[in-house]
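Asks: What shape does this take:
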Amino acid sequence: MTFKKPHINMDAGEGITGEYELYPFVNALNVACGGHYGDERTIFETLNHAILYEIELGAHPSYPDKENFGRVSLELSPEELTASIADQIDRFARVAESLGATWAHIKPHGALYNDLSKNGSLAEVFLHAIKPYNEKTLYLQESSVIAHKAAEQGFKVAHEYFIDRNYLAIDRLVPRNERDAVISDPRQALEHLHFMAHKKSLTLLGGVEISINPHTFCIHSDHKATPQIIAEITKVYGS
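Replies: Model (predicted):
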């Protein structure tokens, strides 16, 4: 039986050596825009490479925390978070416009992504910050607090699942500081993807299977095994 290749997105513009070589094998890029990594120069370089391929482009805003790569929750006032998110996405949009590149989605990064999944007040602040871009699709965890609020406010939502991460619940990843958080074995990652994409089922870390409605699947460019995982996926689905 032949299966259609799932829609795969990848975090990009994060200073990872060899990142550009992976672009032909993914459908969409989430480009760091100065919160956890990068500036106008890195955004320009990333987009300038990406437009050589038919890749969907999106902004990847974060808590303003380059020291911790955006993977630590921050206590910011609503005004501070709004200003930071707006600044990051505006920066990305300006660079994209300068290159004549169109972009279609927004995906929060790291700790912000996880916090938005469970914190309603934070989700409201984030959605207010991105309101000028409410025609963009949001990549979010299915059944998360922000996914529900975004849909209620008229945003388009794409349910995202991770190829290289294990789950505790439909809207909760295994924390990165725990042993089984990351899937590094390429065959295991491929099986994980296939099960989610074609059986519409997610196996939680404890072995429980739950039904899901996935739209896009993320792989992290900063994992050492990412090139091998993408190669394994390409063997099965093609580029």
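
Asks: all contacts plus neighbour counts: C-alpha atoms, from now on.
Replies: Noted.

Asks: can you map out the helices along the chain?
Replies: Listed in chain order, the helices of the chain (DSSP state H) span 40-50, 78-98, 110-116, 120-129, 145-152, 186-199, 226-237.

Asks: For the first one, list every residue counted as buried.
Replies: When burial is assessed from 16 or more other Cα atoms under 10 Å, helix 40-50 yields the following buried residues: E40, T42, I43, F44, T46, L47, A50.

Asks: Turn the helices of the chain into a markdown table, including distance to T216.
Replies: Converted to a markdown table, the helices of the chain look like this (distance: least, Cα to Cα, whole Å):
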| stretch | distance to T216 |
| --- | --- |
| helix 40-50 | 18 |
| helix 78-98 | 21 |
| helix 110-116 | 15 |
| helix 120-129 | 21 |
| helix 145-152 | 14 |
| helix 186-199 | 9 |
| helix 226-237 | 14 |
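
Asks: So T102 versus G58, what's the distance?
Replies: According to Cα to Cα, to the nearest Å, T102 stands 9 Å off from G58.

Asks: Compare these two (neighbour count), which wins?
Replies: Neighbours per residue, other Cα atoms under 10 Å: of T102 and G58, the larger number sits with G58, 30 against 12.

Asks: right, and the more buried one touches L29 too?
Replies: Yes: with contact defined as Cα atoms under 8 Å, G58 reaches L29; the gap is 6.1 Å.

Asks: Centroid-nearest residue for this protein?
Replies: In the chain, the residue lying closest to the centroid (Cα atoms, centre = their mean) is K107, at 5.2 Å.

Asks: my guess is that residue contacts I85, does it?
Replies: No: using Cα under 8 Å, K107 is not in contact with I85; the gap is 11.4 Å.

Asks: Find the residues that touch each one of the two.
Replies: By Cα atoms under 8 Å, 6 or more residues apart in numbering, K107 and I85 have these common neighbours: P61.

Asks: Now tell me what touches stretch 183-193 from outside.
Replies: Under Cα under 8 Å, 6+ apart, the answer for stretch 183-193 is 163-166, 202, 217, 223-226, 228-230, 232-233.

Asks: one more to line up against the first:
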Amino acid sequence: MIDLNSDLGEGFGVWRLGDDDALLDVVTSANVACGFHAGDPSTMRAVCRAAAARGVAVGAQVSYRDLAGFGRRFIDADPAELADEVLYQVGALEACARAAGTRVSYVKPHGALYNATVHHEEQARAVVEGVRAFGDLPVLGLPGSRLLHHAERAGLRAVREAFADRAYTPEGTLVPRRAPNAVLTDVEAVVAQVLRLVGRGELVAVDGSVVAAEVDSVCVHGDTPGAVGHARRIRAELESGGVRVARFAG
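Replies: Down below sits the predicted model:
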């Protein structure tokens, strides 16, 4: 079994990014922006409503407070403030989820915060403290990250994730977005990466080396060109190969 997730609700006001409704017809978990890197109350509530109607799990995609940079710029945040801001974001999405007849089922950091918590001890611990203050929610992150280490230590479920549409370093981390070919846009390359991840528990890094990567969930970024087509092909190929695609969160 494998979960298929996507970053959704990343519009703001009149601005729209990605096709949330089309992706919600394919994925099993929705990482919903909580207003700090993208999203607003109306968008959050609408995505929660659409996810609930399809039986898709709702996750809080928490971020640095960085609307202008789409949460993709590192911020040297005070750990106590970061924990409070994570708690705030999860709580805001939970209100929208409850109004839509569902609930927040897990938490996943976004962008620069996601990457920072791979190695940054204080910020990884702060994110987990913010989640733990809210409740007993699973945390989605990179395998081997400090984030998942601290989640496990706090008694939270650590959910290992890989990306369908991102290139990897030999160390198993994401190639920075500013580097050439950091984002995979060719559907055949995207599908091949997912099938290798799910079938063999490994992926091929940018230097050609093979990296072990046992994962529970695969992400398709909602803002990657061709995201809907990628998600449909991935799900079809997995299911045709006998893999059950289902949400990891109850």
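
Asks: re earlier: which one of the buried residues of helix 40-50 of structure 1 is nearest to S144 of structure 1?
Replies: Nearest to S144 of structure 1 out of the buried residues of helix 40-50 of structure 1 is I43 (Cα to Cα; 28.7 Å).

Asks: ok, now which ones touch that closest one?
Replies: G13, V31, A32, C33, F92, V95.

Asks: From the contacts of stretch 183-193 of structure 1, keep the buried residues only.
Replies: Buried residues within the contacts of stretch 183-193 of structure 1, counting neighbours by 16+ other Cα under 10 Å: I163, D164, R165, N166, L202, F217, A225, T226, I229, I230, E232, I233.

Asks: can I get those in JSON lines with distance to S121 of structure 1?
Replies: What follows is these, written out as JSON lines (distance: Cα to Cα, whole Å):
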{"residue": "I163", "distance to S121 of structure 1": "29"}
{"residue": "D164", "distance to S121 of structure 1": "29"}
{"residue": "R165", "distance to S121 of structure 1": "26"}
{"residue": "N166", "distance to S121 of structure 1": "27"}
{"residue": "L202", "distance to S121 of structure 1": "28"}
{"residue": "F217", "distance to S121 of structure 1": "27"}
{"residue": "A225", "distance to S121 of structure 1": "36"}
{"residue": "T226", "distance to S121 of structure 1": "34"}
{"residue": "I229", "distance to S121 of structure 1": "37"}
{"residue": "I230", "distance to S121 of structure 1": "37"}
{"residue": "E232", "distance to S121 of structure 1": "40"}
{"residue": "I233", "distance to S121 of structure 1": "38"}
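
Asks: what's the most buried one of the helices of structure 1?
Replies: helix 110-116 (a mean of 21; mean count of other Cα atoms under 10 Å).

Asks: Contacts for stretch 78-90 of structure 1, please.
Replies: 33-35, 59-64, 122, 125-126, 128-130.

Asks: what comes up buried for stretch 64-72 of structure 1?
Replies: Within stretch 64-72 of structure 1, the residues that qualify as buried are P64, D65, F69, G70, R71, counting by 16+ other Cα under 10 Å.

Asks: ok, the fourth one - contacts?
Replies: Pointing back at G70 of structure 1 there. Going by Cα under 8 Å, 6+ apart, G70 of structure 1 touches G35, H36, S62, Y63, P64, H109, G110, A111, L112.

Asks: quick one: the aligned partner of R71 of structure 1 in structure 2 from S145 of structure 2, how far?
Replies: Under the alignment (TM-score structural alignment), R71 of structure 1 pairs with R72 in structure 2. Distance of R72 of structure 2 to S145 of structure 2, given as Cα to Cα: 18 Å.

Asks: Kindly report the same for A213 of structure 2.
Replies: 12 Å.

Asks: now the buried residues of helix 40-50 of structure 1 in a markdown table, with distance to R179 of structure 1?
Replies: Below are these laid out as a markdown table (distance: Cα to Cα, whole Å):
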| residue | distance to R179 of structure 1 |
| --- | --- |
| E40 | 35 |
| T42 | 32 |
| I43 | 33 |
| F44 | 36 |
| T46 | 32 |
| L47 | 34 |
| A50 | 34 |
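
Asks: and which of these is nearest E21 of structure 1?
Replies: Using Cα to Cα, A50 is the member of the buried residues of helix 40-50 of structure 1 that lies nearest E21 of structure 1, at 10.3 Å.

Asks: which non-adjacent residue is nearest the closest one?
Replies: Nearest in space to A50 of structure 1, with sequence neighbours left out and distances taken as Cα to Cα, 6 or more residues apart in numbering, is Y23 at 6.8 Å.

Asks: Give me the residues contacting the longest strand along structure 1.
Replies: As assigned by DSSP state E, the longest strand anywhere in structure 1 is strand 156-162. Residues outside strand 156-162 of structure 1 that contact it (Cα under 8 Å, 6+ apart): 135-142, 147, 150-151, 213-219.

Asks: Could you identify the buried members of those?
Replies: With neighbours counted by 16+ other Cα under 10 Å, those contain buried members at 136-142, 147, 150, 213-219.
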